[in-house]
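Below are the sequence and a predicted model; questions follow.
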Amino acid sequence: MRVQIPYGSAARTITVPEQALVLHSHPIPPLEDERGTFLKALRHPIASVPLSERLSSNDHVAIVISDITRPTPNERIVPWLLEELSFIPRSQIVILNGTGSHRANTREELIRMLGQEIVDSIEIVNHNAFAPEELVSLGDSASGVPIWVNRRYLEADFRIVTGFIEPHFFAGFSGGPKGIIPGLAGIQTIQALHSAPLIGDQHSTWALLEGNPIHQGIQDAVKLCPPEFLVNVTLDLERHITGVFAGDYIRAHYVGCAEVARTATQAVDKPFDIVITSNNGYPLDQNLYQSVKGMTAAAQIVRQGGAIIAVAECRDGLPEHGNFKTLLQMRDNPAALLELINQPDFQMHDQWQVQKQALVQIQADVYLHSSLPNEVVHSAQLLPAPDLQGTLDQLIQRYGPQPTIAILPEGPVMVPYVAAPTTPA
């Protein structure tokens, strides 16, 4: 059986045994009229009056978008949003690129994300979590987290957060309040909400909001600086919009999460010897940091001592910016990295991604098929798999004669889990 796996802007094809299980998200038809549905959602929102009725032409508006590491269709939803806000002069609108602790996006990237016309006519600000002069302290949240937030966001009369909803590997789901924090948060806030105890909590996981300490911490933080309006979308594999959820930033997000949970999670009976995963191609697999998400999705259903093959192009490297690369090289094995990160006095931004990767590696061997040189893959404490088919064939021999194999072509977009055994009545 031949299976295609997203890789960068293309795909890799691999031959797997006929008994292998290929797991896809439940197909949802794209909206027939994306623009019309989007505008209707703004005019008939969830737990809110229509967007246009909440604003006046004198208001200064901040629109928060997700950065280029996310597949949010900003090039469509931002123009439609501006269309609905046409009575507000563009000189009174600022677009805040919610980078969190990621690097700033270049002008060329912003043009790809938003279109030339918007980039030339509206002020766009890349959030900088490391610039104290661009942040404001709001004190501590109910969870005891120090809250620092983008100054331009707080200065706006009306704040709109956009984004898309998918399962998230430790916050439960993306979108919603995550667009504000960590999207527009200071690094102190981001680190506190990504601490080793929180990341290591068993409830900080895929597709879970109730009892998830990271989701609760984010909600507590955003209560100090809530957006006045939210509009999130759901997407199919080709970035067609399948749903629009607008209105109150908590209630509309919860409705969207419930829909995603219904379509993007799938149960299996037992763990597998070998799991092949992706990060669903570009932009999600643009670097190894982001591609850890696909590994953690595979870890949901790989057996202890099994093997994961991650297929991710990583055109942007590990990357070079941030501390991910540095952290990976601070110890020589995953167990030692976990010991370091869990020390009470240790704190370094990006440690959460290294912690998640190391936790996967404690469970299974992780092979990476990417554009990275073998020595770079080794430096990231992973096993290089330049020959994808050859690596799988070797693993089949190791775990044979008939190893159990699962393939996650969509990577973190479709989250599997091992169903709890049922007890006889």
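Yep, it's here.

Please make it C-alpha for all contacts and neighbour counts, starting now.
Fine.

and Q361, how many neighbours?
Applying other Cα atoms under 10 Å, we find 25 other residues in the vicinity of Q361.

wait, it sits on A336?
No. Between Q361 and A336 there is no contact under Cα atoms under 8 Å: 11.7 Å.

Surely A299 touches A358?
No. Counting by Cα under 8 Å, A299 stays clear of A358, with 11.2 Å between them.

Please say which of these two ends up with more neighbours.
When A299 and A358 are compared for neighbours, A299 comes out ahead with 27 against 23, by other Cα under 10 Å.

Excluding residues flanking it in the chain, which one is nearest the more buried one?
Ranked by Cα to Cα, 6 or more residues apart in numbering and with sequence neighbours excluded, the top spatial neighbour of A299 is V360, at 6.0 Å.

so that neighbour, which of the three states?
Assigned state for V360: helix (three-state reduction, DSSP: H, G, I helix; E, B strand; the rest coil).

doesn't M295 make contact with it?
Yes. The pair V360 and M295 passes the contact test of Cα under 8 Å, sitting 7.1 Å apart.

So which of those two has more stuff around it?
Taking neighbours as other Cα under 10 Å, V360 and M295 compare with M295 leading, 29 against 23.

ok, the more buried one - contacts?
277-278, 308, 310, 357, 360, 366, 411 (Cα atoms under 8 Å, 6 or more residues apart in numbering).

okay, now the one to match up with it:
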Amino acid sequence: MVEVWLPYGNTEVCVRIPTGNLLDIIEPKKVDAAQNPQDEIKKALQNPSGDTRIAEMVKPGAKIAIVLKDSGASTNRMLISAVMEEINSAGVRNEDVTVIIAYDPFRTVSSKQEFPMPDTEPTARLRVIQHRCEADEQVYVGKTSRGIEISLNKLFTEADVKILAGSVEPHPIAGYSGGREMILPGVASLSSIEKAFQMGMDRMAKRGNLKDNPVHEE
């Protein structure tokens, strides 16, 4: 018998497997964590995978909407500080920026409680709201290829520049999360969310799969 210890909550459980039934033990690749996450975020913004930096996309006087996933106060503060430095370098005032905390169907919190903004540059005077799919004023923007009517947060749709900041990770029904998740359900209406998520019953709507995944395609 081979004993395999598996993490379970705050402890571990032991699984005993007959030697003849154990094919292999696959260990995840070990990756060293960044020594300074804030610096890594700044480097990524200064050297984007695309051709254009955010600082080259914005202009003084432009209305900016930044959508953040509810990833926790410390992570979001690092993201918003780095993004604001990039935006401020182009002459955009903090008063022209609205930070929208994306709606999470599995969690409803107060943005003031979860995302306190330090009253120092570059994050001072930022307007921070949490999108509420039932209460916020929504703007109809059109239909998807499958006929789902999509309405989005008015402040988001009216912004001259829209920035989505967050992680990309496996998603239970959309394959992977990322920018599109921060739009729907992030800043979408309840009706749009419900109709899109109904497609999660499709057998191709599963974690890690994009091919023929209706939720991903929508």
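Nice, thanks for sending it over. Every value quoted in this text rests on a predicted model; they were computed, and no experiment measured them.

now what about the TM-score between them?
After superposition, the two chains reach a TM-score of 0.82 (TM-score structural alignment, normalised by the length of structure 2), with 206 aligned residues with a Cα RMSD of 2.6 Å.

mind checking how far G390 of structure 1 is from P384 of structure 1?
Separation of G390 of structure 1 from P384 of structure 1 (Cα to Cα, to the nearest Å) stands at 12 Å.

Settle it for me: which of the two has more neighbours?
P384 (23 against 12).

from memory that one sits against V377, does it?
Yes. If you go by Cα under 8 Å, P384 of structure 1 and V377 touch, sitting 5.8 Å apart.

Pull up the overlap in contacts between these two.
In contact with both P384 of structure 1 and V377: L368, using Cα under 8 Å, 6+ apart.

Which stretch of structure 1 lines up against stretch 176-188 of structure 2?
Stretch 176-188 of structure 2 corresponds to residues 173-185 in structure 1, going by TM-score structural alignment.

For D32 of structure 2, give me its contacts.
D32 of structure 2 neighbours (Cα under 8 Å, 6+ apart): none.

Give me the aligned partner of it over in structure 1.
So D32 of structure 2 corresponds to P29, using TM-score structural alignment.

Check for me that its match belongs to a helix.
No. P29 of structure 1 is assigned coil when assessed by three-state DSSP, not a helix.

before we move on, the earlier item: shared neighbours, Q361 and A336 of structure 1?
With the criterion set as Cα under 8 Å, 6+ apart, the contacts of Q361 of structure 1 and A336 do not overlap.

Enumerate the helices of structure 2 by residue range, in sequence order.
Assignment of helices within structure 2 using DSSP state H yields the ranges 37-46, 54-57, 73-88, 111-114, 154-158, 179-183, 190-198, 214-217.

Make JSON lines out of those and add mean neighbour count and distance to E134 of structure 2.
Output for those, formatted as JSON lines (neighbours: other Cα atoms under 10 Å; distance: least, Cα to Cα, whole Å):
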{"stretch": "helix 37-46", "mean neighbour count": "14", "distance to E134 of structure 2": "33"}
{"stretch": "helix 54-57", "mean neighbour count": "14", "distance to E134 of structure 2": "31"}
{"stretch": "helix 73-88", "mean neighbour count": "18", "distance to E134 of structure 2": "24"}
{"stretch": "helix 111-114", "mean neighbour count": "13", "distance to E134 of structure 2": "16"}
{"stretch": "helix 154-158", "mean neighbour count": "18", "distance to E134 of structure 2": "13"}
{"stretch": "helix 179-183", "mean neighbour count": "19", "distance to E134 of structure 2": "15"}
{"stretch": "helix 190-198", "mean neighbour count": "16", "distance to E134 of structure 2": "6"}
{"stretch": "helix 214-217", "mean neighbour count": "20", "distance to E134 of structure 2": "21"}
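
Of all these, which one comes closest to K63 of structure 2?
Closest to K63 of structure 2 of these is helix 154-158 (Cα to Cα; 8.0 Å).

so where in structure 1 does the closest one end up aligned?
By TM-score structural alignment, helix 154-158 of structure 2 lines up with residues 151-155 in structure 1.

Measure the mean distance from that stretch to structure 2 post-superposition.
Here the mean offset of stretch 151-155 of structure 1 against structure 2 after fitting is 0.7 Å, by mean Cα distance after the TM-score superposition for structure 1.

Other residues contacting that stretch?
For stretch 151-155 of structure 1, contacts defined as Cα under 8 Å, 6+ apart pick out 62, 96, 134-136, 159, 225.

tell me which of the residues you listed is nearest to Q351 of structure 1?
The closest of those, once distances to Q351 of structure 1 are taken by Cα to Cα, is L135, at 22.3 Å.

what's the burial count for the counterpart of that closest one in structure 2?
Using TM-score structural alignment to pair residues, one finds that L135 of structure 1 aligns to Q138 in structure 2. Summarising burial for Q138 of structure 2: neighbours were counted as other Cα under 10 Å, giving 21.

just the one 3 residues further on next, same as before
Burial of V141 of structure 2 is recorded as 11 neighbouring residues (other Cα under 10 Å).

dump the residue contacts of it.
V141 of structure 2 sits in contact with 149-152, where contact means Cα under 8 Å, 6+ apart.

Fine, thanks again, bye for now.
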